[in-house]
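Novice: For reference, the sequence and a predicted model appear below.
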Amino acid sequence: MMNRLRVAVGAVLALFVQGVSAQDYPVRAITLVVAFPPGGPTDVAARMLGEQLAEVLKQPVVIANRPGAAGRIGSQMVESAPADGYTLLLANTVTHGMLSAATKPPPYDPVKGFTPVMRLFGYQALMVCSAKLPVRNVEELVAYARSRPNGLVYASSGVGTGAHFAGEMFAAMKKVRAVHVPFSGSAPAMQAVLAGDVDCSFDGLARAQIDAGKVRPIATLGLKRDPHYPDVPTLDEAGAAGFDLGLWQGLLAPAGLRSEVLATLERGLQQALKAPELQERLKLLGLYPLPGTGADLQQAILRDISRYQRLARELAITFE
């Protein structure tokens, strides 16, 4: 009888402590995991968002880069973390669409393993070529690729990433040979383009290199032209009809996050995203707000998993 009483009292106390901690959240630093190296689109977005979120929540937001296996390591880290709101993941189309579709077996459960907090940003990458390459448009690039023994040599931030899918989609649609050279992130992939070690890549934050004349924009990967480069056509316009590789970023927590903590995070994000300085910095980088809830993020994940599973089969993209 006494043991049963102790168990009952312990359970009540545990629920009480959880309730208090949820109401007080956050009381210490929050770790925002980025599953890619510093310098890429997800890392830059995380740092800008983290600054504003820290001001709103009155607690530090620490950016933790956990790169490796095209986002696998960082995503697994968050999936296995306590669902207390202190470990979050800035996920994207790669970690919760492409990677799970291209990996057998999937490294983590992109749906059941996480609590979707909010859809945040959208962006589209540009196909960029080395300025040393004698091409200025898609037609010239295709002709160049067909004249070379290896075809088109392109860099990506890893197997199963957006650049990998983009390169294989482009090669299939334009019927050219393509050699894929994976790197550990978008920053080292861009360095390979700048050095002329590869012909091109697909990057969402190449504006500094473009404006400096170090790489040449050939086309955008979404269905709309980039407002920063209105004269650069989309691949759809340039003869790859239907080519669309728009990307998203969103915030995820481990599965089982308490509703009170989720509500606090939602309110904090909504307030942080209204900051004029954040909006201006996002605009300069080509990131645009994607209004939406956790449910919207979940729908995007489910839609992309289905889409990229099909594309992975068609393009023979696998991450063993």
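Specialist: That came through fine.

Novice: from here on, contacts and neighbour counts on C-alpha atoms
Specialist: OK.

Novice: what residues does stretch 153-173 touch?
Specialist: 69-70, 93-94, 98-99, 102-103, 177-190, 192-193, 198-203, 221, 240, 243, 245, 315, 317-319 (Cα atoms under 8 Å, 6 or more residues apart in numbering).

Novice: same check, this time on stretch 207-225
Specialist: Counting by Cα under 8 Å, 6+ apart, stretch 207-225 makes contact with 124-131, 136-138, 166, 193-194, 226, 232-236, 238, 243-246, 285, all of which sit outside it.

Novice: How far off centre is it?
Specialist: Between the mean C-alpha point of stretch 207-225 and the mean C-alpha point of its chain there is a distance of 19 Å (Cα atoms, centre = their mean, to the nearest Å).

Novice: Apart from its chain neighbours, what residue comes closest to the residue nearest the centre of the chain?
Specialist: The centroid of the chain falls nearest to residue 92 when counting by Cα atoms, centre = their mean (2.9 Å). With Cα to Cα, 6 or more residues apart in numbering as the criterion, residue 92 has its nearest non-adjacent residue at 4.2 Å, and that residue is residue 249.

Novice: quick one: contacts for residue 46?
Specialist: Contacts for residue 46 were tallied using Cα under 8 Å, 6+ apart; they are 32, 34, 63, 90.

Novice: putting a second one here so we can go through both:
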Amino acid sequence: MFHRTIAQRLALCALACLPLASASAASDNYPERAIKLVVPWPPGGATDALGRIMAQHLGQRLGQPVVVDNRAGAGGNIGTTAFLREPADGYALLMATSSTNAANPHLYRTPGFDARQDFAPVAFIAEIPNVLEVPQASPYDSLHALLEDARANPGKLNYGSGGIGSSQHLAGSMLRHRAGIDIVHIPYKGSGPAVSDLMAGQVDMMLDTGSMAHVQAGALKALAVASRERVPALPDVPTFDELGVEGMHASAWYGIVAAAGTPASVIERLNQELNAVLQEPQVREALGKMGAIVAEPGTPAGFGAFMAAEIDRYEEIVRVSGATLD
């Protein structure tokens, strides 16, 4: 009685395989309904702007709407953990950033997720280098003049940021370390208020990724770009490397990830479509106006290797900053 016939065994195997067959069929027909793109930051910032551009054009290619869902709070952790409560089927995606997926694991003891295990990388989208900006009325017209004054007067100059542990804070801390200067950090509750006070001259400088329009409008002066190459949107602004502050590379990066366990066929489809979106002239122009360096077509594995390396790199950046957020 303990020995099943071959027919019984085949019937049991067929029943056991039904969920797998259903999942496979569902992924083959993907997408059959709207997709949610979780942006773990409030509307109006660079992450939101990038997310909306990608959502619009990805939806056009997939033939289904891609709806942006802003879930702000706790430095991006609230939206990221909310995303991970969604099924791993490709109908919920996340705008991953250097803050949430590289810095936060070192800033928070319990961010609510495992940056190395909980995500399935899909595609690298772009990076936006931090730009050292000063008010239009600032006496500093060059990085050399600013650093000379900072070294002669330790603690005299300050820099604003969107808060402790923000990309602006970490970039400012990196500048202190790389340039050997003593400047005071002034954290704000968001980059918007910090930029407003920068333009008003209430703070001396800021290393920001989202103020390109203010620079282009003449409200702020850009002294240096924290990237390996000059930014197309600011072709006349030199890099820190060119100006003698070597290794001052601080960029916010952005990519799209799914939840770990998402079918490989869905990941591959999304990767192909996102790579195609990034080649569209309209998209490249829109991202370029934001100061973004658009990623070249790549694989999910390549993006995954990049994210893993960034988690390692940010461990040192956060340690030097001394920032903790628990």
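Specialist: Looks like it arrived, so ask away. Values in this document were obtained by computation on a predicted structure and should not be read as measured data.

Novice: quick one: contacts for the residue nearest to the centre of structure 1?
Specialist: If a contact means Cα under 8 Å, 6+ apart, then residue 92 of structure 1 has 42, 247-250 as its contacts.

Novice: Go through these and say which is closest to residue 84 of structure 1.
Specialist: Sorting the contacts of residue 92 of structure 1 by how near they are to residue 84 of structure 1, with Cα to Cα, puts residue 250 at the top with 18.1 Å.

Novice: Just give the closest residue to that closest one, not the sequence neighbours.
Specialist: Leaving aside its sequence neighbours, residue 250 of structure 1 sits nearest to residue 119 (Cα to Cα, 6+ apart; 4.3 Å).

Novice: For the counterpart of the one you found in structure 2, which three-state class applies?
Specialist: Across the two structures, residue 119 of structure 1 finds its equivalent in residue 124 of structure 2, going by TM-score structural alignment. Classification of residue 124 of structure 2 using DSSP: H, G, I helix; E, B strand; the rest coil returns strand.

Novice: residue in structure 1 matching residue 31 of structure 2?
Specialist: Across the two structures, residue 31 of structure 2 finds its equivalent in residue 26 of structure 1, going by TM-score structural alignment.

Novice: Equivalent analysis for residue 42 of structure 2, please.
Specialist: Aligning on TM-score structural alignment places residue 42 of structure 2 opposite residue 37 in structure 1.

Novice: residues contacting the nearest residue to that match once chain neighbours are set aside?
Specialist: Across the structure, with Cα to Cα, 6+ apart as the measure, the residue nearest residue 37 of structure 1 apart from its sequence neighbours is residue 67 (5.3 Å). Applying Cα under 8 Å, 6+ apart to residue 67 of structure 1 gives the contacts 34-37, 73-74, 184-185.

Novice: Kindly recompute the last result at 6 Å.
Specialist: Residue 67 of structure 1 sits next to 35-37 when contact means Cα atoms under 6 Å, 6 or more residues apart in numbering.

Novice: contacting residues for the residue nearest to residue 250 of structure 1?
Specialist: Contact criterion Cα under 6 Å, 6+ apart gives 250, 292-293, 297 as the residues in contact with residue 119 of structure 1.

Novice: do that again at 10 Å, thanks
Specialist: Taking Cα atoms under 10 Å, 6 or more residues apart in numbering, we find residue 119 of structure 1 in contact with 90-92, 248-252, 289-298, 300.

Novice: Any of those residues buried? List them.
Specialist: Among the contacts of residue 119 of structure 1, those that count as buried by neighbour count (16 or more other Cα atoms under 10 Å) are 90-92, 248-252, 289-290, 293-294, 296-298, 300.

Novice: Including distance to residue 80 of structure 1, could the contacts of residue 67 of structure 1 go into a markdown table?
Specialist: Output for the contacts of residue 67 of structure 1, formatted as a markdown table (distance: Cα to Cα, whole Å):
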| residue | distance to residue 80 of structure 1 |
| --- | --- |
| 35 | 14 |
| 36 | 18 |
| 37 | 20 |
